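Asker: Structure here, sequence nowhere to be found:
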């Protein structure tokens, strides 16, 4: 069946400028970290990607090791591109990353020039692309000079293999240094991709200020706290949930009675606004305009449709924001 994109796809999506660049991203972007690997059903992934595009989601985020197995998410996305989206390539923002373990030996991870260029070449081959729109250093490498990593990102842009470059999981101090080095090379840092949610607010302690002061955008991953800020855990821990899996971000030990009380209270606040908990959590991440885009994951089309509706109500009253702070800062049984 030939795919034809929804002609009204740009009517309801909100697009935000990335820092002081010329690029805009959809307020909701789709990440292919989970559920798009070789072990997953291809047609489900295909339906999610095309439905996302029909809803105005133009940004699809990958990394070299996404799967499982590693690399397979890029291969699956490449197949979807070939079957459905090739005619729309110039309407898409496709990103990938390198930094975590990808292949054996001393050149298969971290931030060396050898690894980053080799990894991007492999990613382009898997997706059958000439270039990606954004290429990220996925994590700071404490043993490689930051100058080498940033000079490599500069080289990648100048070689035409990426239009822009970003970093992910860098601290405020590391980010400031990366911005300075890239600026001196003439290739500005476009964007930072940190974890951020109501339950994980580390970027508020300096990183957001660095980004804002330097005109760098941000895209928040795990804005729903690996599903904790959805209705999934409101009635216990499902057997097929992330908490029951080997997730490095969300384990069963994280879902304490105190945490569940907070989630229930947040859910009540969301309901009073006429939103689901997931919509409420996404709106909160985007609330101040400091975050360019919220990067969602999905296992089915209906989740994408629900999450996009968060954009219908992004404004918060001072009372609602204060209520969120009260809930999050409540300790114990009080």
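Answerer: Sure thing, it's come through. If you're wondering where the values come from, they're calculated on a predicted model, not measured in any experiment. Numbering: from 1, shown residues only.

Asker: going forward, measure contacts between C-alpha atoms and count neighbours the same way
Answerer: Fine.

Asker: At which residues are the helices of the protein located?
Answerer: Taking DSSP state H as the test, the helices found in the chain are 42-54, 72-80, 113-127, 146-158, 172-185, 207-213, 257-273, 277-285, 301-308, 318-329.

Asker: Ranking those helices by mean neighbour count, which comes first?
Answerer: helix 277-285 (a mean of 25; mean count of other Cα atoms under 10 Å).

Asker: coming back round to it: turn the helices of the chain into TSV, columns for distance to residue 91.
Answerer: Formatted as TSV, the helices of the chain follow (distance: least, Cα to Cα, whole Å):
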stretch	distance to residue 91
helix 42-54	10
helix 72-80	15
helix 113-127	16
helix 146-158	19
helix 172-185	27
helix 207-213	26
helix 257-273	33
helix 277-285	24
helix 301-308	19
helix 318-329	35
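
Asker: adding another structure so you can compare the two:
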């Protein structure tokens, strides 16, 4: 194994043999079915060597897509710097084999220009992200959330400008409602930079993308926009981690993103029932949860986090998951009910 930081990284020659790459809507971009999300475990609270091992392991498995945002840490912004360092040291000659995305929308700079969907903030943040990641461009630049205080035309123009300037290859949005998605998709088309991808939260216990007429998933299919799901494991709730109480050192005890109420009795009951279905299918709950999200044709990829390399190998096996039978899907529907996990909803429906 890699014992020190100076060893050179040679990617696995088999890295493209088993991963499935899926189209992103009508665009020419392909994403691996499983992508690496850097929301957790890439801040300054994680040793750089651990981060390096996770990123290398991901790429060796054919996970070519690394997903960042301006504020990921802790502290704010440190994930982009840390990942940028690993990319510069290990992936300098592999830039054309990887997809790097970042986002702007939530609080980042101090003062009045530090958040939202305005051009000054969005484009300023993108420049900051490029400096932090040591890259000339990102592959996908997202509006991280809908901003009710900025005209959608301005947010669309900022995304269009990011692509035209060569600082981003594709434009995306995250956590926008179906109606807002339709609106910005039209604006982007008029500007000549079609919206390529939407990143919503979506899991067995958070199915908002299926709700409404038309639903977000329906809207994305109609508009030819790809979809990459985040929190497909509901912050770890859809693993076996919490079935026997709350383990020490888990996200639930760190007060990170699992808030009180997420580990409600009802949620834990449903997770236990879903785990039994997964056991009957001969797979871990987390694998079934990822496969269930991936079963939808609109889904280009699911984002998974990892605190150690072995978790990625397990996640990638979701791609080889047996097909769901009609009976299994019906039984899953009994327990795959809303667990009040969508903490991003307020920003999407404003």
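Answerer: Noted; the coordinates are in hand. Source: prediction; values computed, not measured.

Asker: And residue 113 of the first structure, what's its match in the second structure?
Answerer: Following TM-score structural alignment, the counterpart assigned to residue 113 of the first structure within the second structure is residue 119.

Asker: Skipping adjacent residues, who's closest to that match in space?
Answerer: Counting by Cα to Cα, 6 or more residues apart in numbering, residue 158 is the residue found nearest to residue 119 of the second structure once chain neighbours are left out, at 5.1 Å.

Asker: ok now do the one you found, which residues does it touch?
Answerer: 118, 119, 122, 123 (Cα atoms under 8 Å, 6 or more residues apart in numbering).

Asker: Report the separation between the second one and residue 85 of the second structure.
Answerer: Separation of residue 119 of the second structure from residue 85 of the second structure (Cα to Cα, to the nearest Å): 28 Å.

Asker: List the contacts of residue 305 of the second structure.
Answerer: Residue 305 of the second structure neighbours (Cα under 8 Å, 6+ apart): 36, 37, 38, 39, 40, 41.

Asker: ok, the counterpart of it in the first structure to residue 27 of the first structure distance?
Answerer: Mapped onto the first structure by TM-score structural alignment, residue 305 of the second structure lines up with residue 297. Distance of residue 297 of the first structure to residue 27 of the first structure, given as Cα to Cα: 14 Å.

Asker: What of residue 155 of the first structure?
Answerer: Counting by Cα to Cα - residue 155 of the first structure and residue 27 of the first structure are separated by 29 Å.

Asker: same check, this time on residue 4 of the first structure
Answerer: From residue 4 of the first structure over to residue 27 of the first structure (counting by Cα to Cα), the distance is 23 Å.

Asker: if you count what's nearby, which of those two comes out ahead?
Answerer: residue 27 (27 against 12; other Cα atoms under 10 Å).

Asker: correct me, but the more buried one touches residue 13?
Answerer: Yes - the criterion here is Cα atoms under 8 Å, and residue 27 of the first structure meets it with residue 13 at 7.4 Å.

Asker: quick one: contacts for residue 13 of the first structure?
Answerer: 26, 27, 55, 56, 57, 308, 311.

Asker: Tell me which residue of the second structure matches up with it.
Answerer: In the second structure, residue 13 of the first structure lands on residue 19 (TM-score structural alignment).

Asker: Tell me which residues touch residue 19 of the first structure, please.
Answerer: 190, 191, 212, 215, 216, 217, 218, 292.

Asker: and with 6 Å instead?
Answerer: 215, 216, 217 (Cα atoms under 6 Å, 6 or more residues apart in numbering).

Asker: just those now: which is nearest residue 72 of the first structure?
Answerer: residue 217 (28.1 Å; Cα to Cα).

Asker: What does that closest one correspond to in the second structure?
Answerer: In the second structure, residue 217 of the first structure lands on residue 226 (TM-score structural alignment).

Asker: That match reaches residue 197, doesn't it?
Answerer: Yes - between residue 226 of the second structure and residue 197 there is a contact under Cα atoms under 6 Å: 4.4 Å.

Asker: Grab the nearest non-local neighbour of the equivalent of residue 75 of the first structure over in the second structure.
Answerer: The equivalent of residue 75 of the first structure in the second structure is residue 81 (alignment by TM-score structural alignment). Sequence neighbours aside, residue 132 is the residue nearest to residue 81 of the second structure in space, at 4.6 Å (criterion: Cα to Cα, 6+ apart).

Asker: How much space separates the one you found from residue 116 of the second structure?
Answerer: 20 Å.

Asker: Repeat that for residue 44 of the second structure.
Answerer: Where residue 116 of the second structure is concerned, residue 44 of the second structure sits at a distance of 25 Å (Cα to Cα).

Asker: which one of the two has more residues nearby?
Answerer: Shown here are residue 44 of the second structure and residue 116; by other Cα under 10 Å, residue 116 has more neighbours (24 against 16).
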